[in-house]
Structures are given as C-alpha cells and as structure tokens.
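Engineer: Sequence plus the predicted model coming up.
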Amino acid sequence: MGPLTGLKVLDFSTLLPGPFATRQLADLGAEVLRIVSPRHPDLMQQFPTTDGYLNGDKRRVLLDLAEPGARDQVRPLLGDYDIVLEQFRPGVMAKFGLDYESLKADFPELIYCSLTGYGQTGPLKDKAGHDINYQALSGLASYGGSERPQLTSVPVADLAGSLNAVIAILAAVHERHRTGRGRYLDVSMAESALKLNAMEAPAVSAGTPSPEPGRGWLNGGLFYDYYQCADGKWVSVGGLEPKFIQALCDGLERPEWVERFLDPSPARQQALKVDLQAVFAGEVRSVWLQRLSGDCCVEPVLTLAEALQHPHFVERGVHKSFFRRLD
C-alpha cells in the first residue's frame, strides 16, 4: 500500500524514459498497464534484467495501435484509468485517435502526459534524438568534463525527462483533487536537460561568459576531483567549505595546506591538485578511508557492484528496488 495506491496508469511508452517514469509511479503504489506492440519489440527486451526492473511488475496488453479497431479497444480502458503516458513523436497518437484533444471531452478527468525529445512545438519537435543529442543541445556537454565533451553511461537527459514527467503528473493529480479536471502535460527531455544548468544558467543569462570545461568549481578547476591511491583505486574529494577543508588537511597531516585550498586562483589550484595526487598515491585507499572517515567529504569511487552492496544502501533497502522479476 503506497501513497499512490488506487491510481491507475496507462503506459504507451518504450525504451527507458517513459518506463522509468511509470516505474517510479508503480513503486509509489500506482497500478500500471503497458500497451505493448506485437510488431515493434521494445529495445529494452535485449537487456532482460533492465527490462525486468523497468517493466517486470506491470501488467501488459498486446495491441497494435495501427490496426483498425485498436482505438475502440483502448477507449473503454480510459474510463477506468487516471493517467496516460505516451512517448511517440508529436502527432502519432492523433493518427490513432488517441491524442488528448480527441479524448478530453469524453474523459475530462484524464491526465495525459507526452514525453518526447524536443516537445510538442518548436522547429525540432519532429526530429529524432537520443540522450547525447539532448545533452549537447542543452549546453551540458560543453562544460561537463575537464577537457573535451565527456560521454557518460548514465543517460542524464532521458532520466531527467522521466523524473520531470513524474513531477508533472503528481502535480496534475493534486490539481485534479482541487478542480476535478485533468490536464495535458508536454514534457521534453532536451528541456529537462537544459533545466539542469541550474548553477550556471542564471549567471550566463545575466551576461557572464559561458562556463568552460576544466575551469569551474565542479569540473576540474578546483581541488574538487578524483584522486588515485597507491593500489590503483580512486577516492572523491568534495569538501568546499572551510570546516571540511580543515578536517581534510588534518587527516592528510597537512594542516598548513588550508590556505592553499582556500586560494581560488587557477594556477595555485592546479599546483595543489598535483600535490594532492602525490599524497594520495602514497597509501592504499583503505588507509585513506580510515584516516579521512570524519567530515572530510571523502568517499571511495565504487564499482556499481560494490555500490549495490554498500552497507548504507543495504540498511536503507534502496538496493532492493533493482531486483525485479523478469517480464
């Protein structure tokens, strides 16, 4: 019995973004029914454990929306469902007679979310894209790394779009409790990525030059970075505030370095990083984690397997959310 128990979601999405959004709703207690095409297999099925996590607990119905009569099979469901989430390009659901404009008169309480790459309007609305394109277009890729644009295995824009869809849906549910009416939600993954520039975009909008790779507080311009230990393993150093810097310097047995940490000049920060790397390279990681176990903002860089077994996550039970039966 989760907080969304009783809420019912009709899920027309595939791949990662839509299913991840409805997975979050399901984890909160919502009932999710997937409409699955028998002609177009979901690419996620090539990764059965991922598909099992995203979709394993959801009910599903095989239905080809392009077939005559498909609309007539979907519409009876809508009277019993609160939310529709779809991930087609703009205009596709209209071809099936299942877009919001075609449904809202008969189902005024329906909350209808379209999750797409570029949104329902604008010059890019019909263009294909993937996470790397959304990160590039949003500016994130231009300064996210220490040198050239960096690739990451985590599809940041896709997942940001997923979570924004969940937020928008829950806001619409709250509004419906007050007004009795549903709402159409247009969620864009590219715009979701753009909104992640929360630290830099206000300054740039006010006239500050765009951030550059390797020059900022969080992308290599300061000591805030990863350092390799004597055994080849890595640690993260993130304490930006003076009290954390003091604790770090004490743990490193370099109390005289506090002023170096607090000096933001690029040349001195880069020299500090060279010296820090030399210090960390002098001991294995387990020694450093013991010495820096206090409020130093130092943590090990774990493999994913190690992270899933970390005592903190195990005690809180969050690791269990990934262990789903296969669909």
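Structural biologist: Right, received. Where do you want to start? Numbers count the residues shown, from 1 in each chain.

Engineer: Only C-alpha atoms from now on, for both contacts and neighbour counts.
Structural biologist: Fine.

Engineer: so what's Leu196 up against?
Structural biologist: By Cα atoms under 8 Å, 6 or more residues apart in numbering, the contact set of Leu196 is Leu140.

Engineer: what about the strands in the stretch 1-150 of the chain?
Structural biologist: Counting by DSSP state E, counting those that start in this stretch, the stretch 1-150 of the chain has these strands, from start to end: 8-11, 31-36, 59-62, 83-86, 111-116.

Engineer: what's the most buried one of those strands?
Structural biologist: Comparing the strands of the stretch 1-150 of the chain by mean neighbour count (mean count of other Cα atoms under 10 Å), strand 111-116 ranks first with a mean of 26.

Engineer: Could you name the helices and strands sitting against that one?
Structural biologist: Where contact means 3 or more Cα pairs under 8 Å, 6 or more residues apart in numbering; DSSP states H and E, strand 111-116 is packed against strand 83-86, helix 156-179, strand 183-188.

Engineer: To His312, which of the strands of the stretch 1-150 of the chain lies closest?
Structural biologist: Set against His312 and scored by Cα to Cα, these come closest in strand 31-36, at 29.7 Å.

Engineer: Show me what the closest one is in contact with.
Structural biologist: Here strand 31-36 makes contact (Cα under 8 Å, 6+ apart) with 5-13, 22, 26, 58-64.

Engineer: Got another one to weigh against that:
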Amino acid sequence: MSINTEAAGQRRWQFPPAGRAPLTGLRVLDFSTFGPGPFATQIMADLGATVIKVEKVGGEVQRHTVPEFFRALNRGKSSLELNLKDPEDNRLCRRLAAEADVLVESFRPGAMDRLGLGAEAVAEANPALVYVSIPPFAQSGAGSGEQGHETQFNARSGAFVDPGGAMHEPPPAPFSDLGSGAFAVIGTLAALGQGDRHATRVGVPVLGAAVSFMFMRLLRELNADTTVDRPWRSEPAAGPFPTGGNGFIAFSAVDPKAWGALVELLDEPRLRAPEFADYASRQQRIPEVNALITARLAADSQERWLERFRAADIPVAPANRAQDVFEDPFVQALGILERHPAPHVRLPINGIPSVTNIHPPELDDCGAAVREHGWHALESR
C-alpha cells in the first residue's frame, strides 16, 4: 500500500462527533468492479458513507453472472449507469469526482488517465480528494499492463503449490480480493486522518494483499528441506480430521501443552515415541503423525470427540458445511451473519457506532436524480 501526498487542499469532510456512524457524510465515488473495490466501499457504506457506484451501461458484469456476490458487496449503495467514453457522461463523472471525498477505481494503470479521470486530472478540481487505486499488479513495471483475477494472484503468491511442489486446488476463500479491499479501507482512513489535508493517492495492488497474507507460509517454506516428502498440510496434528461417521473435527495441537493433552486424550502408545517428542521431529513426520491420529479418531463420533477435546482444553471445532455455519452457536454469538432479507454479513467490529445497509439497490437506483442533482440528490437518504 502506497500513500503519496500531492497538492494541498481543504478537505470538506471531517470525522463526525461521537454517537454517529464514523463515516457519516463521507462521499465515495466507486468505479470498481468484482471483489476488491466493492468490498472496500461496502465497508465504508456500512460505516455510514454515501457511496455512488458507477456502472457501465447494462450494469456491472457480476450483477448478472454472480448476483449473490453482487448483492453481498453492494448493499445500500446508489448505482448509476454511465458510458465513460460519452462526453456528457464523462462530464458528469468529473463533476461528481470534484465534489467527492474519496474516489475508488480498480482499472489497470493508465485507464482512468485516458478517460480524463486520473488522479492528477481530478486533483486539479478537487485537491483534497483521497484517490484510491486497486490495480491487479504494480502501478508500473512488470505486470502493470496485465489483467488479473483471484486465480492469478493465488498462483503468483504461492498459494497453489505445497512444500513438496505438488499442485492443489485454489484456496476456498478469495483472500486476495477481500484482503486488498480491507487494505484499501485502512489506507483511506489513514489518508482521511492526515492533519495536513493534502490530496492523497492510495495504491493497493491486489497481488500485494495476496503476498502479505501468504508471507508467514512463505517464511516457513523458504528454508524447508525440499528433499523431504511433505504433504499439503504443513503442520502435524493440526487441521481437519475425519471422525467415525461423516463428521470432521478441526483442531490444533502444535504447542507442547496441547500436544501433551492430545497424546493423553487419544491414548495411542505410538504417539509417545521419542521421535514425536518435540515439534521439529513431528514436523519431519507429518504423514505418520496424522495417520495415527486419524486412525484413533475413527473410533467415535464427531460430537463425542468435540466434547472430549474441549474437556482436555485442546482448541477444536466442527468442520462446518456452508449450511452449518449459519446454525453454529459460536457464529451466532457474533451477531453478524443473517439470512434475511438476503444472506449477508455485518462488520465484525464492536465498540464504535456503525450502520449496516442490508438492502441492495435496484439497477440505476436514484440514477436520474444523481444525474440532475449530483450528490445533493442523496443527502436526505
């Protein structure tokens, strides 16, 4: 994430007084698509910002291809269909940008410049704007002109390949997309909090988020002995394991206390062998350790093992299916995941006033009013 200050300007927006949503009154103009940018602006909207989502004529692709994702990432925003190459629509965009507090875009570097909506051009009319770019790769140099999606970010960050060099399926969650969106919010808040009120350019390449989240695993594997046949699991006695029946439990017994409790609980003599006494030794024998644990867990049900692991104070959880997550009492206690009026998740943050918009806008919601009155059309919403 890079933050560069440019020409000085007087920022109109200020953090509101206590008791109001933290981003109340913040005007965010959102040109982004798919996951990273919309996730960032959804967080801002949930914290009280007013967001105008600029979509191409016919609507963003994901509105039609994966509508459930679109609804989840664009709740409570006002959408506006525009052809950015049309002179009239382009002028409207420039007018909205001139009055915005934050602009978010996720095009390849140079695309907004060619439309006359690049950071330097917009700063001339709005020298206090926080201009947030979420490109696939770096702003310049290798990859700057290429397209990218979650698959490419996972591949370049090392997420597909295990320590032994075998290839695996992609991670089950789009950590690159969502991670870059979260970093974009952090950068935006940092820029808004700058006392000098200068115009700010925030850059958050999606690949950068992927590498950041992969960093700890990369460190672990960097000096690993590649002659050892290592499975996909990079730790012994950690992760999901099958139990008797159809259920799985997921636990972590990597520290000495938890490992000792696990050995006592499973009562498997071979796990007491000297070659399993310390973590480094077990790390060299992951398949053997996990096979012994798996064989022992087959003797009883998921429910019984969960009770025993908890009683032994070993971190454990059921390996939930999607429908189980909504019913999990630990998840329900968070109070963030809901089914109605459509499945959605609230911000997992407590202690500050926030809002959660749960109704997605209709196509071109308030579009006519915004075209005529700009941001003023949304002031009463």
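Structural biologist: Thanks, I have it. As the structure is a computational prediction, the values presented were derived from the model and not from experiment.

Engineer: re earlier: to Ser321 of the first structure, which of the strands of the stretch 1-150 of the first structure lies closest?
Structural biologist: With Cα to Cα, the closest approach to Ser321 of the first structure among those belongs to strand 31-36: 16.5 Å.

Engineer: Read off where the closest one ends up in the second structure.
Structural biologist: Residues 50-55 of the second structure are where strand 31-36 of the first structure aligns, with TM-score structural alignment as the criterion.

Engineer: mean distance, the matching stretch to its aligned residues in the first structure?
Structural biologist: Its matched residues in the first structure lie on average 1.1 Å from stretch 50-55 of the second structure after superposition (mean Cα distance after the TM-score superposition for the first structure).

Engineer: measure stretch 20-37 of the first structure end to end?
Structural biologist: Distance across stretch 20-37 of the first structure, first residue to last, is 18 Å (Cα to Cα, to the nearest Å).

Engineer: And stretch 120-138 of the first structure, by the same measure?
Structural biologist: As for stretch 120-138 of the first structure, its first-to-last residue distance stands at 17 Å under the measure Cα to Cα.

Engineer: try stretch 114-134 of the second structure
Structural biologist: 17 Å.

Engineer: Tell me the residues of the first structure aligned with that stretch.
Structural biologist: Following TM-score structural alignment, the partner segment of stretch 114-134 of the second structure in the first structure covers residues 95-115.

Engineer: Run the chain-centre distance for stretch 67-82 of the second structure.
Structural biologist: Shown here is stretch 67-82 of the second structure, whose average C-alpha point lies 17 Å from the average C-alpha point of the whole chain (Cα atoms, centre = their mean, to the nearest Å).

Engineer: tell me, that stretch lands on which residues of the first structure?
Structural biologist: With the alignment judged by TM-score structural alignment, the segment of the first structure matched to stretch 67-82 of the second structure spans residues 48-63.

Engineer: Can you list the neighbours in contact with that stretch?
Structural biologist: Residues outside stretch 48-63 of the first structure that contact it (Cα under 8 Å, 6+ apart): 16, 19-20, 23, 26, 31-38, 44-45, 70, 321-327.

Engineer: buried subset of those residues?
Structural biologist: Members of the contacts of stretch 48-63 of the first structure that pass the buried threshold by neighbour count (16 or more other Cα atoms under 10 Å) are listed as 16, 19-20, 23, 26, 31-37, 44-45, 324, 327.

Engineer: Just flag the most distant two among those residues.
Structural biologist: For those, the maximum inter-member distance is 22.2 Å, found between Ser37 and Arg324 (Cα to Cα).

Engineer: Return the residue of the first structure aligned against Asp255 of the second structure.
Structural biologist: When the first structure is aligned by TM-score structural alignment, Asp255 of the second structure is paired with Glu241.

Engineer: Compute the distance between Asp82 of the first structure and Asn55 of the first structure, please.
Structural biologist: The span separating Asp82 of the first structure from Asn55 of the first structure equals 19 Å under the rule Cα to Cα.

Engineer: Comparing those two, which residue is more hemmed in?
Structural biologist: Higher neighbour count among Asp82 of the first structure and Asn55: Asn55, with 27 against 19, using other Cα atoms under 10 Å.

Engineer: end-to-end on stretch 164-171 of the second structure?
Structural biologist: Using Cα to Cα, the span of stretch 164-171 of the second structure from its first residue to its last is 17 Å.

Engineer: hang on, Asp162 of the second structure packs against Pro231?
Structural biologist: Yes - here Asp162 of the second structure lies in contact with Pro231, judged by Cα atoms under 8 Å, at a distance of 7.0 Å.

Engineer: hey, what's in contact with both of these two?
Structural biologist: When contacts are counted by Cα under 8 Å, 6+ apart, Asp162 of the second structure and Pro231 have no shared neighbour.

Engineer: where's the residue of the second structure most remote from its centre relative to Gln139 of the second structure, distance?
Structural biologist: For the second structure, the C-alpha farthest from the mean C-alpha position belongs to Pro269; by Cα atoms, centre = their mean, that distance is 43.3 Å. Pro269 of the second structure sits 57 Å away from Gln139 of the second structure when distances are taken as Cα to Cα.

Engineer: next one: Ala199 of the second structure
Structural biologist: Ala199 of the second structure sits at a distance of 18 Å from Gln139 of the second structure (criterion: Cα to Cα).

Engineer: got it, and Ile249 of the second structure?
Structural biologist: Taking Cα to Cα as the measure, Ile249 of the second structure and Gln139 of the second structure are separated by 43 Å.

Engineer: Of the two, which one has the most company?
Structural biologist: In this view Ile249 of the second structure and Gln139 are compared by other Cα under 10 Å, and Ile249 has more residues nearby, 21 against 18.

Engineer: Which secondary structure state does the more buried one sit in?
Structural biologist: Three-state secondary structure (criterion: DSSP: H, G, I helix; E, B strand; the rest coil) places Ile249 of the second structure in strand.
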